[in-house]
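> predicted model, plus sequence, below.
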Amino acid sequence: MPANYQKEKHVAYVTISNPNKGNILDRATSDDISEIWKTIWEDKDVRVAILTGEGDRHFCAGHNLAPPPGITEEERERIRTESIFWPLSGTVNGAKIGADGRLGDHYPQIWKPVIGAINGWAAGAGFYLMLTSTDIRIACDEHAQFKFALLSQGWVGGGPGATFLTRQIAHADAMKILLTDEPFDAKEALRINLINEVVPHNELMSRAESIAEHISSLPPLAVRMMKEFSIRFKDIPVTEAWRVQTLINSLLTQLTTDGDEGRLAFNEKRSPNFTGGIRQKAEAFPELTPTDREHLEQSRRELLG
């Protein structure tokens, strides 16, 4: 298969594995990745994923630009032109989004942490894949190279790659990448905060696994809600986002077993055991007498005021 999936304990491994073709995203590979994202999302035992490419030359070198078998170049051009005005139903700008986002790289919205182990070239759709699908990025010092790889083709790109890039790093750094379309190495990617760490090739997967192991030890529902909140609500006013964060926090503390486990473990001076359990629906709180209500309100002001 052009994309491989494995699971060890709470960690999912996603490997693009067509190294002879630069680990490109052809239709078969994209479909595989889309199904893998869906599997990861629906498997509650998976708490974190590692995304990488097979070999030491390419993380992902881009899309397969050749027309699919049976479609002529003329038909392809007509389809692309008509899609400007009539994109497929159920898509955003012609691309599926969600856990099984079509083409794998187009905004898959996996609300679980994804660690990118960038083992080689991330170019074109591979660059998109890194931007849209990974949260923490570890790059190989010897082989990782990066290139937006669209402007030099005469394009700006039909996906959200440029938008993601300008929101993830500083303006001047993003514009240099977009407007020169020149490649750059892992050290430069680290300098501009596009990635988190640079490690030798023989330490790449072990470092990614170390981070994944730590994340998988944390409360899984809180982790996934933190990711979703941080991405979904980053563009709304602070006071509105704060309210949403407070509501999410209340859901976690009141409706998950981990909400109590963290507090109890801290008070009992022991390591917590987070399971991701959800509480059953409980009976309503009993009605209070006026005296009890006054006492509770006084306690509430002392606690929260």
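Sure, I can see it.

> going by C-alpha atoms from here, please, whenever you check contacts or count neighbours.
Noted.

> which residue ranges of the stretch 51-200 of the chain form strands?
Applying DSSP state E, counting those that start in this stretch to the stretch 51-200 of the chain gives strands spanning 58-60, 114-118, 121-123, 136-140, 145-147, 184-185, 197-199.

> which of the ones you listed sits most buried?
Of the strands of the stretch 51-200 of the chain, the one with the most neighbours on average (mean count of other Cα atoms under 10 Å) is strand 58-60, at a mean of 32.

> and that strand, how far out from the chain's middle?
17 Å (Cα atoms, centre = their mean, to the nearest Å).

> does anything pack onto that strand? Which helices or strands?
strand 48-53, strand 121-123, helix 125-133 (3 or more Cα pairs under 8 Å, 6 or more residues apart in numbering; DSSP states H and E).

> export these as JSON lines, with columns for distance to R293.
Output for the helices and strands packed on strand 58-60, formatted as JSON lines (distance: least, Cα to Cα, whole Å):
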{"stretch": "strand 48-53", "distance to R293": "44"}
{"stretch": "strand 121-123", "distance to R293": "61"}
{"stretch": "helix 125-133", "distance to R293": "49"}
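
> check it against this one:
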Amino acid sequence: MSFENILIDIQEHIGLITINRPKKLNALNKATIEELHEAFKNLEEDPDVRVIIITGAGEKAFVAGADIAEFANFSVYEGSQLAAKGQELLFNLIENLSTPVIAAINGFALGGGLELAMACHFRVASDHARMGLPETSLGVIPGYGGTQRLPQLVGKGRAMEMILTAGMIGTEQALMSGLINHMVAQEQLIPFCEKIAGKIINNSPVAISSAIASINAGFGSNGYRKEIEAFGECFGTEDFKEGTTAFLEKRKADFPGE
């Protein structure tokens, strides 16, 4: 498997995916999402791969959000399609993959990056990682499942606070709230994930696949469809235009509230 934006390494039944856009802090653009889709599908079909680990290149960022320049001028329809296609191609795909996926959060996991990590079956973070959903500071809402998966992981109140303040939290708070399963030193991140993967590999692949499907069944709802609609509607607001323009111009947004 050869890709432009990601790296794949398979060893001892573990498939390691590294998002390799360090100059862009591994931000998710359309091409990267499509490559990740193909990589996950290929790894799931490989009988030698029993666990998948996903991380980001370098020590600064897991994924520092989506590539905002790609969608700053989208219409309501295009915004809705962006969320719907992204959820179908990648985020829902990962959540429902029969092969366990571990997110190894090696730095900033913001916006789409945190949504990517939350779509994984569980998360391990380095002790200097920072996580958040800053979308409301851009005049939009999380559109890749963030409004649904974050409350499932940390509870409604904490999710409300994180999303409405658009703030970031550190690894210790993420650990206490249940957003991540483990916190480790940066140099131990991948080895620690591989150690957990080794324990999973010792168990029945059929039973693991059934367990994933059964656990996910308890969280099914129409919330993701509502998120897609609301995400798209944000693209028709003056607040969205101001928020994305301010971000790209590297200034503070002055939202008109309309």
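Thanks, I have the structure now. What you are looking at is a predicted structure, and each value in this text was computed from that prediction instead of being measured.

> if we can go back for a sec, closest to L304 of structure 1 out of the helices and strands packed on strand 58-60 of structure 1?
Smallest distance to L304 of structure 1 across those (Cα to Cα): 34.4 Å, for strand 48-53.

> packing partners for that closest one?
Right, strand 48-53 of structure 1 is packed against strand 11-16, strand 58-60, strand 114-118, helix 204-216 by 3+ Cα pairs under 8 Å, 6+ apart.

> the first one vs structure 2, average offset?
Here strand 11-16 of structure 1 is compared with structure 2 after superposition; its mean distance to the aligned residues, by mean Cα distance after the TM-score superposition for structure 1, is 0.6 Å.

> in structure 2, what residues pair with that strand?
Residues 14-19 of structure 2 are where strand 11-16 of structure 1 lands when matched by TM-score structural alignment.

> now that stretch, how far from the chain's geometric center?
That offset, for stretch 14-19 of structure 2, works out to 15 Å (Cα atoms, centre = their mean).

> excluding its own residues, what touches it? List them.
Identification of contacts with stretch 14-19 of structure 2 by Cα atoms under 8 Å, 6 or more residues apart in numbering yields 5-10, 26, 32, 39, 43, 49-57, 62-63, 194, 197.

> list the buried ones in the helix or strand where A211 of structure 2 lies?
If you go by DSSP states H and E, A211 of structure 2 is part of helix 205-217. By neighbour count on 16 or more other Cα atoms under 10 Å, the buried set for helix 205-217 of structure 2 is 205, 208, 212.

> for I68 of structure 2, state which of those is nearest.
Distances from I68 of structure 2 to the buried residues of helix 205-217 of structure 2, taken by Cα to Cα, are shortest for I212, at 32.5 Å.

> which part of structure 1 lines up with stretch 101-118 of structure 2?
Under TM-score structural alignment, the match for stretch 101-118 of structure 2 is residues 114-131.

> make that stretch 39-48 of structure 2, sorry
Counting by TM-score structural alignment, stretch 39-48 of structure 2 corresponds to 36-45 in structure 1.

> contact partners of the matching stretch?
So stretch 36-45 of structure 1 is contacted by 5, 9-10, 12, 14, 46, 49, 99-100, 104, 108, 110-112 (Cα under 8 Å, 6+ apart).

> among those, who's most crowded?
G104 (28 neighbours; other Cα atoms under 10 Å).

> can you show me the helices along the stretch 151-300 of structure 1?
161-168, 171-180, 186-191, 204-216, 220-232, 238-255, 257-267, 290-304 (DSSP state H, counting those that start in this stretch).

> do you know which of those helices lies nearest A144 of structure 1?
helix 186-191 (5.7 Å).

> what's the mean gap between the closest one and the aligned bit of structure 2?
Averaged out, helix 186-191 of structure 1 is 0.5 Å away (mean Cα distance after the TM-score superposition for structure 1).

> next, count neighbours for the counterpart of V154 of structure 2 in structure 1.
With TM-score structural alignment defining the correspondence, V154 of structure 2 maps onto I169 in structure 1. Neighbourhood size, I169 of structure 1 [other Cα under 10 Å]: 15.

> I169 of structure 1 against L194, yeah?
Yes: applying Cα atoms under 8 Å as the test, I169 of structure 1 and L194 come out as touching, 6.4 Å apart.

> list the contacts of A174 of structure 1.
165-166.

> could you redo the last one with a cut-off of 10 Å?
Going by Cα atoms under 10 Å, 6 or more residues apart in numbering, A174 of structure 1 touches 162-168, 192, 194.

> which entries within the residues you listed meet the buried criterion?
Here, 16+ other Cα under 10 Å leaves 162, 165-166, 194 buried among the contacts of A174 of structure 1.

> from K176 of structure 1, how far out is the match of V154 of structure 2?
Counting by Cα to Cα, to the nearest Å, the gap from I169 of structure 1 to K176 of structure 1 is 11 Å.

> before we move on, the earlier item: which part of structure 1 matches the helix holding A211 of structure 2?
Residue span in structure 1 matched to helix 205-217 of structure 2, by TM-score structural alignment: 220-232.

> the matching stretch vs structure 2 - mean distance after superposition?
With mean Cα distance after the TM-score superposition for structure 1, stretch 220-232 of structure 1 averages 1.0 Å from its match.

> sorry, back to before: can you put the helices and strands packed on strand 48-53 of structure 1 in a markdown table and add distance to R137 of structure 1?
Below are those laid out as a markdown table (distance: least, Cα to Cα, whole Å):
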| stretch | distance to R137 of structure 1 |
| --- | --- |
| strand 11-16 | 14 |
| strand 58-60 | 12 |
| strand 114-118 | 5 |
| helix 204-216 | 8 |
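
> which of the ones you listed sits closest to Q245 of structure 1?
helix 204-216 (20.3 Å).

> elements contacting that closest one?
Helices and strands touching helix 204-216 of structure 1, by 3 or more Cα pairs under 10 Å, 6 or more residues apart in numbering; DSSP states H and E, are strand 11-16, strand 48-53, strand 114-118, strand 136-140, strand 197-199.

> those strands into TSV, with extra columns for distance to L296 of structure 1?
Shown next, in TSV, are these (distance: least, Cα to Cα, whole Å):
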stretch	distance to L296 of structure 1
strand 11-16	44
strand 48-53	41
strand 114-118	44
strand 136-140	44
strand 197-199	50
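
> can you tell me the closest non-neighbouring residue to N26 of structure 2?
V63 (4.9 Å; Cα to Cα, 6 or more residues apart in numbering).

> and if you look at G157 of structure 2?
P151 (7.8 Å).

> what of S210 of structure 2?
Here the residue nearest S210 of structure 2, using Cα to Cα, 6+ apart, is S98, at 7.8 Å.
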